[in-house]
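*Asks:* Give me coordinates for this.
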Amino acid sequence: MTDPQSPLPLERARALPARYYAGDAMLAMEQASVFHRSWQLVAHQGQLAEPGDHVVEEVGGVPVLLVRGQDGVLRAFPNVCRHRAGPLALCNGKGARALHCRYHGWTYTLEGQLRSAPEMQGAADFDVGDIRLPPLRVHAWQGLVFVALHDDVPPFDEVYAGIAERIAPIDLAAMRFHRRDRYDIACNWKVYVDNFLEGYHLPHVHPGLSKVLDYRAYDTVLFPWHSLQHSPLRDSGDLYGEGDAFYYFVYPNIMLNIMPGRLQTNRILPLGPGRCRVEFDYYYAQDDAALARTANDQAFSDEVQAEDIAICEAVQKGLASGFYEAGRLCPKRESGVWHFHNLLRAAYGDA
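*Replies:* This next block holds a predicted model:
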């Protein structure tokens, strides 16, 4: 029998077996081998514009704090006090002068240096100058902010290589945040990613979306750490305008849906073996044409998302049925799924 962790050529490939979509042990392994060892989208730069602005997030189960220092530098730390693991912040905020542990009041500078520790005078050989928050890797790109928990992640510029150049003249950095939608879905996080990565289901699941995308010209291009699904837009003037649709997936859980004058980012966050949360952030160019389309865009996106939720939850039930064996992939339409599964296989092998 072929080892399911050994990648096969696309023409012979099968999907991942059902057991990879279930179980607490599987998810724990993925948190460590996939989410802890990849660049994770955590904020947009508008949230961190001035010194003391900070964002509280979570990456692979690890609480994370991003903060703009007094020196203007953007930094990230575990949101964990060095005393007894209390939180340094409980929510996003603006203009903080220092980081105060909410448990026992230890205070750090915005640069992570411990400044004061109440009532610790009796502790032998204790010096606040010896204690700093461990820095995490942080990177800003096209107005978005990313964090990596470990040093052994691929270089950021390799992961996102070529995206800004491919979508030109669309300028993502010039777009402004508009709103966030959240959906909690009864499926494994990979089911949602798999679904995003192929247009094979478009004619069967998304009748409305199929009218504005050219299925015959719909193609997928693979890169080392991301994939692109591309289609010309048709008859979508009131919805997206004229141009092209770029659907980027960046391993392991980030999606960039780019249309003329509009960016939608998706973060896929596991909530358990059979549950995930999808966060949609919408950004728009600040011209009249793009802003005029926001209402239609929201209604249409809600329709497409409802269709995706229904099919993903049905697939999760199928995977859990005991009657599914890993099926063959369609070489013409499912190369993005094959690419994602191979990246996962490599991470599982390393683990």
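*Asks:* use CA for all of it now, contacts and neighbours both
*Replies:* OK.
*Asks:* now the strands for the stretch 201-350 of the chain?
*Replies:* 219-222, 226-232, 244-250, 254-259, 262-272, 275-284 (DSSP state E, counting those that start in this stretch).
*Asks:* Please tell me I have it right and Asn342 contacts Pro7.
*Replies:* Yes: counting by Cα atoms under 8 Å, Asn342 does reach Pro7; the two are 5.9 Å apart.
*Asks:* Grab the longest helix from this structure for me.
*Replies:* In terms of residue count, the longest helix belonging to the chain (DSSP state H) is helix 294-319.
*Asks:* counting contacts, what elements does that one pack onto?
*Replies:* helix 189-196, helix 202-205 (3 or more Cα pairs under 8 Å, 6 or more residues apart in numbering; DSSP states H and E).
*Asks:* so can I have TSV of the strands of the stretch 201-350 of the chain showing distance to Arg137 and mean neighbour count?
*Replies:* Converted to TSV, the strands of the stretch 201-350 of the chain look like this (distance: least, Cα to Cα, whole Å; neighbours: other Cα atoms under 10 Å):
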stretch	distance to Arg137	mean neighbour count
strand 219-222	26	16
strand 226-232	20	21
strand 244-250	18	21
strand 254-259	18	21
strand 262-272	19	21
strand 275-284	22	20
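*Asks:* one more to put side by side:
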Amino acid sequence: MLPLEQATQLPGPAFTDPAVLDWERANFFSRGWICAGHVDQVSGRGAYIRVETGEENVLVVGDDDGLPRAFLNTCRHRGARLVEEPEGQLRRLQCPYHAWSYGFDGSLKNAPFTEGLTDFDPKCFALHEVRLAVIEGLVLLDLSGEAPPPQAHIGDLATHMAAYRTPELKRARKVVYEVGANWKAIAENYNECLHCPGVHPELNRLSHYLTGETYEGSGLWCGGSMTLSEGVETMSTDGATHARRAIAGVDERVILYFLIFPNTLISLHPDYVMLHTLWPRAVDRTEVVCEWFFEPETMAEPGFDPSDAVDFWDQVNREDWHVCQLTQQGMTSSRFTPGRYTTQEDDVHTFDKMVASRYLEALR
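*Replies:* Next comes the predicted model:
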């Protein structure tokens, strides 16, 4: 792996070859830790989210004690999907096809007309469980069951997240985007602000693109900080913190942004936390789930309205998606060759090394 000053970016087929994406789905999204979302969405009995990753569809649901469990979203009778909506609240978990029903611990509770079968043991027909961990409020899944400990995956980033009490935050808003670009193009875009003056002039007024510093530490992540401009309180449509919603105890002048490999973008603001999760749907198409989280006390304030933050980032997101799509389109040229990194793309280089090291391991 060459240092940034000597390195060339990932080759075009990494973004345009469907076979490469198939390999990444099998090796990045099905054999290591991925983020399904935030624990707030599955913290009550029957509260669930459903995620599709690679060839698998996974149901994450709060059990009878309100603790998250994860199962393949597949009935053990004829394989029908148990849940269709992306999230919600279940009173009971019953297959819509032949009414086999399950506990929120995955156990088979009722299978009509199986009483007369020979050697039918309900315990053998529980839902297939998926390994799950919650680290600083992030719900992590390991479909292979063989990934290293989740603490090693998050590493030193947990300390930065802990200051924002991320497990205690509650979701205020969610927006789902369909982006016409490879998931890695979106990740690379997130990891640099070299494009900010031209693409995000409003964002650049709130925080100059050359402020901040790169953070380092153990774990599969990269990122760093941005510093708010003088007179700016937060990143929103007017740059002001509303309804005394600042998160107590954090640096009010700094925003932290981190990518957790492979699919998690988390931004820690003085008054809210923003989470993006990336879900590849095709080599040139990615579903991006963006969610905004605030402290419960803030959301309980009379007149609480997160629209200033949501509207601001919705604009920034759409500006990002546009240039990512332009990049995706340009990479299809028969004459495209990967360019060199600039000195402002340390985090892009770090992310690309995470990707490339796994390519090289497979080739060896």
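*Asks:* Superposed, what's their TM-score?
*Replies:* The TM-score (TM-score structural alignment, normalised by the length of structure 1) is 0.89; 343 aligned residues with a Cα RMSD of 2.4 Å.
*Asks:* Ok, which of the strands of the stretch 201-350 of structure 1 comes nearest Phe323 of structure 1?
*Replies:* Taking Cα to Cα as the criterion, Phe323 of structure 1 comes closest to strand 275-284 out of those, the separation being 20.5 Å.
*Asks:* so where is that closest one in structure 2?
*Replies:* Applying TM-score structural alignment, one finds that strand 275-284 of structure 1 aligns to the residue range 285-294 of structure 2.
*Asks:* Please enumerate residues in contact with the matching stretch?
*Replies:* Identification of contacts with stretch 285-294 of structure 2 by Cα atoms under 8 Å, 6 or more residues apart in numbering yields 169-183, 245, 271-281, 310.
*Asks:* residue in structure 2 matching Leu319 of structure 1?
*Replies:* In structure 2, Leu319 of structure 1 lands on Met331 (TM-score structural alignment).
*Asks:* ok now do that match, which residues does it touch?
*Replies:* Contacts for Met331 of structure 2 were tallied using Cα under 8 Å, 6+ apart; they are Gly12, Phe15, Thr16.
*Asks:* what about it, distance to Lys353 of structure 2?
*Replies:* In this structure, Met331 of structure 2 lies at 20 Å from Lys353 of structure 2, with Cα to Cα, to the nearest Å as the measure.
*Asks:* go on, Ala26 of structure 2?
*Replies:* Between Ala26 of structure 2 and Lys353 of structure 2 the distance is 19 Å, computed by Cα to Cα.
*Asks:* Equivalent analysis for Ala240 of structure 2, please.
*Replies:* Between Ala240 of structure 2 and Lys353 of structure 2 the computed distance is 37 Å (Cα to Cα).
*Asks:* Equivalent analysis for Asp156 of structure 2, please.
*Replies:* As judged by Cα to Cα, Asp156 of structure 2 and Lys353 of structure 2 stand 19 Å apart.
*Asks:* Show the contacting residues for Lys353 of structure 2.
*Replies:* Taking Cα under 8 Å, 6+ apart as the criterion, Lys353 of structure 2 is in contact with Met1.
*Asks:* If we use 10 Å, what do you get?
*Replies:* Contacts of Lys353 of structure 2 were listed using Cα atoms under 10 Å, 6 or more residues apart in numbering, and they are Met1, Leu2, Pro3, Gln9, Leu10, Asp347, Tyr359.
*Asks:* Show me what it lines up with in structure 1.
*Replies:* Across the alignment, which pairs residues by TM-score structural alignment, Lys353 of structure 2 is matched by Asn342 of structure 1.
*Asks:* One more: Asn263 of structure 2?
*Replies:* Per TM-score structural alignment, the equivalent position to Asn263 of structure 2 in structure 1 is Asn253.
*Asks:* burial of Ala26 of structure 2, as a residue count?
*Replies:* Taking other Cα atoms under 10 Å as the neighbour definition, Ala26 of structure 2 ends up with a count of 16.
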